[in-house]
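Peer 1: Sharing a model prediction with you, sequence too.
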Amino acid sequence: MRDLLTGAVREAVRDAVLDAAAVLLPVDCAGCGRPDRALCPACRVQCTADPVLRRLADGTPVVSALRYEGVVRRAILAFKEEGRTDAARPLARSICVAIEEAAAGALSAEDAGATGGGTAAGLAMPARLELCTVPATRAGRRRRGYRPVDLLVRTAGFRPVTVLTVVAGMVQQKALGREERDSNLRDAMRVRHPPGAAPLLGRRFIVVDDILTTGATLGEAARALHAAGGEVVACATLAFTPRLFGRAASIPGFRA
């Protein structure tokens, strides 16, 4: 009970500070554009995680926190393309849920028994699981000045590993169709290690990205990790595009 009260007090203090800051340094809500905070209370509700499960073509489970539409879409675009890094904290809460659900679902009964089950308090990853973020292109890094996925994951309280890099020649995915995405991403990533014997042998990863569209980006990241000897146990994304990636399964079904 004391922990709950402490959390409530902390939230009240934080809200008071944000209210004062909004008066001194006014900002528009990234979700609806009204003068308020990074995300106004109504848009924060719209960006609350409601995780669902999908699978890549090879069967790898993907947990996504939000539907990429409406307020969620506007908030993510503002964060990624308009420099609204102030929206990272509310969005990070949702990607945190997706990561934790992916980790919990990926653990086998044997793994769960060995690690105490699920994810530990304090946003610790289960033993022997690492978070690998999908790498940004050089052009994207130069344009933004930050890596959106890495910023979200770190803001959520996790420490991702820098394992993958993008091979020169890859173009932006957002204007491409399904087949073009697959072609653009084919062999577009590699591990940040010299070629040779499997440098990731024995390491197990959850691959994290911002938006799941066709699954091509996550599939290529998984291929590169597998080629280096790593194992991809699951993927997690902040949001998914319902129109392109079909219907979701329930998270309880994922855990079963």
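Peer 2: Perfect, thanks for sending it.
Peer 1: going forward, measure contacts between C-alpha atoms and count neighbours the same way
Peer 2: Will do.
Peer 1: give me every residue that touches residue 205.
Peer 2: Neighbouring residues of residue 205 by Cα atoms under 8 Å, 6 or more residues apart in numbering: 129, 130, 131, 132, 230, 231, 232, 233, 234.
Peer 1: Which of the residues you listed fall in helices?
Peer 2: Members of the contacts of residue 205 lying in helices (criterion: DSSP state H): none.
Peer 1: Go through the residues you listed and say which is closest to residue 11.
Peer 2: residue 131 (28.3 Å; Cα to Cα).
Peer 1: For residue 65, see how far away the closest one is.
Peer 2: 16 Å (Cα to Cα, to the nearest Å).
Peer 1: More neighbours: which of those two?
Peer 2: A direct count of neighbours by other Cα atoms under 10 Å for residue 131 and residue 65 places residue 65 higher, at 28 against 24.
Peer 1: From residue 45, how far out is the more buried one?
Peer 2: Per Cα to Cα, residue 65 is found 13 Å from residue 45.
Peer 1: number of nearby residues for residue 41?
Peer 2: Neighbourhood size, residue 41 [other Cα under 10 Å]: 12.
Peer 1: quick one: it and residue 35, what's the gap?
Peer 2: According to Cα to Cα, residue 41 and residue 35 sit 12 Å apart.
Peer 1: coming back round to it: which of the contacts of residue 205 count as buried?
Peer 2: 129, 130, 131, 132, 230, 231, 232, 233, 234 (16 or more other Cα atoms under 10 Å).
Peer 1: longest helix anywhere in this structure?
Peer 2: Max-length helix for the chain by DSSP H is helix 2-24.
Peer 1: before we move on, the earlier item: for residue 149, state which of the buried ones among the contacts of residue 205 is nearest.
Peer 2: Among these, and counting by Cα to Cα, the member closest to residue 149 is residue 132, at 10.1 Å.
Peer 1: I figured the closest one was touching residue 206, is that so?
Peer 2: Yes - assessed by Cα atoms under 8 Å, residue 132 is found in contact with residue 206 at 6.1 Å.
Peer 1: ok, structure two:
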Amino acid sequence: MTTIPVLEARGLTRSFGNVRALDGVDFDVHAGEVVALIGDNGAGKSTLVKALSGNLALDSGKILFAGGEVELTSPSQASSLGIETVYQDLALAPHLNAAQNMFLGREIPKPGFQGRLGFMDNKTMRLKSREAFDELGATVRSLSDPVGSMSGGQKQAIAIARAVAWAKGVIFLDEPTAALGVVQTRNVLDTIRRVRDKGVGVVFISHSMPHVIDVADRVQVLRLGRRVATYEAKKTTVEELVGAMTGALDGAQS
């Protein structure tokens, strides 16, 4: 691609004691693109995602957002740029309902005096939550039940819809289909396509190579803390991706 990436990493390094988790890693994702980020366990995927979402300080390297260098010092700062992350643990508050989780930390106060007293506009938050779920085709049956009582698929839908609602630049999805059945997985992959079509950059972290090839535009492979290959998803194979991950293939496309 010739356009400027919405988010780019250049030469990122991060060590934990004697372990070099990121070793000069590069990464980029464009607006309206799905980039799959793959690698074996210990390749540096989680560390890279944490660094690019404001959850981890770096030893060295540059992060650029829309072409300008930024220093991501906190998740809230990343969110202010429009960078959202859905981790495997989903980070939902189980005792709150779906609408409360959607607006957690972004609550809408009631207008006027009641709002100044701290009362929340629950009706508006429920309405906007339902619109967000419907837009993504998410199956969330109740907006009033605590999410802790919901199925894994519904929880996943709420977490993704929340991130999508606030993401204006990039959304990271860490193994979003790992614990889902066939139908729920298909819904998540369809959601990823819809988010991409809205002009948001999607970073899809997954161990499922068929899902990677199905939904991604490009695939970037990490091994031992470095990006070792970049592929066009539709022009690669599962065997080629696994070979790049394991080191069986050297000199892969970039």
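Peer 2: Arrived safely. Please read all numbers here as calculations on a predicted model, not as lab measurements.
Peer 1: TM between them?
Peer 2: Scored against TM-score structural alignment, normalised by the length of structure 2, the superposed chains reach a TM-score of 0.32; 141 aligned residues with a Cα RMSD of 6.0 Å.
Peer 1: Keep only those of the contacts of residue 205 of structure 1 that are in strands.
Peer 2: If you go by DSSP state E, the contacts of residue 205 of structure 1 have 129, 130, 131, 132, 231, 232, 233, 234 in strands.
Peer 1: for the host helix or strand of residue 180 of structure 1, packing partners?
Peer 2: Using DSSP states H and E, residue 180 of structure 1 sits within helix 178-185. Secondary structure elements in contact with helix 178-185 of structure 1, counted by 3 or more Cα pairs under 8 Å, 6 or more residues apart in numbering; DSSP states H and E, are helix 216-227.
Peer 1: angle of the helix it packs on against strand 129-133?
Peer 2: Computed with axes from the mean of the first three to the mean of the last three Cα atoms, to 10 degrees, the direction of helix 216-227 of structure 1 lies at 130 degrees from that of strand 129-133.
Peer 1: quick one, helices of the stretch 51-200 of structure 1?
Peer 2: 70-81, 88-106, 109-115, 138-144, 148-155, 178-185 (DSSP state H, counting those that start in this stretch).
Peer 1: just so I know, which of those lies nearest residue 12 of structure 1?
Peer 2: Residue 12 of structure 1 lies closest, by Cα to Cα, to one member of these: helix 88-106, at 15.8 Å.
Peer 1: Show me what that closest one packs onto, helices and strands only.
Peer 2: strand 61-67, helix 148-155, strand 204-212, strand 231-240, helix 251-255.
Peer 1: I'd like to know which of the ones you listed lies nearest to residue 22 of structure 1.
Peer 2: Closest approach to residue 22 of structure 1 among those is made by helix 148-155 (21.1 Å; Cα to Cα).
Peer 1: Return the angle between stretch directions for the closest one and helix 70-81.
Peer 2: Going by the same axes, to 10 degrees, helix 148-155 of structure 1 makes 100 degrees with helix 70-81.
Peer 1: Reformat the ones in strands among the contacts of residue 205 of structure 1 as TSV; add distance to residue 221 of structure 1.
Peer 2: As requested, these are exported to TSV (distance: Cα to Cα, whole Å):
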residue	distance to residue 221 of structure 1
129	16
130	14
131	12
132	9
231	11
232	9
233	12
234	12
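Peer 1: Now do residue 65 of structure 2 against residue 47 of structure 2, distance only.
Peer 2: Distance of residue 65 of structure 2 to residue 47 of structure 2, computed by Cα to Cα: 18 Å.
Peer 1: Tell me, how many residues neighbour residue 123 of structure 2?
Peer 2: Neighbours of residue 123 of structure 2 under the rule other Cα under 10 Å: 12.
Peer 1: neighbours around residue 255 of structure 1, how many?
Peer 2: By other Cα under 10 Å, the residues close to residue 255 of structure 1 number 14.
Peer 1: Actually, residue 188 of structure 2.
Peer 2: 21.
Peer 1: That one is in what secondary structure piece?
Peer 2: Applying DSSP H and E as the criterion places residue 188 of structure 2 in helix 182-197.
Peer 1: can you give me the helices in the stretch 151-254 of structure 2?
Peer 2: 152-166, 182-197, 209-215, 238-246.
Peer 1: For residue 240 of structure 1, state which of the contacts of residue 205 of structure 1 is nearest.
Peer 2: Closest to residue 240 of structure 1 out of the contacts of residue 205 of structure 1 is residue 234 (15.2 Å), distances taken as Cα to Cα.
Peer 1: And the closest one, how close does it get to residue 98 of structure 1?
Peer 2: From residue 234 of structure 1 to residue 98 of structure 1 the distance is 11 Å (Cα to Cα).
Peer 1: list the residues that contact both of these two?
Peer 2: residue 63.
Peer 1: distance of residue 101 of structure 2 from residue 131 of structure 2?
Peer 2: Taken as Cα to Cα, the span from residue 101 of structure 2 to residue 131 of structure 2 is 15 Å.
Peer 1: Settle it for me: which of these two has more neighbours?
Peer 2: residue 101 (24 against 14).
Peer 1: which stretch of helix or strand covers that one?
Peer 2: Using DSSP H and E, the element containing residue 101 of structure 2 is helix 98-102.
Peer 1: Can you name the next helix or strand after that helix?
Peer 2: Sequence order places helix 113-116 as the next helix or strand after helix 98-102 of structure 2, per DSSP H and E.
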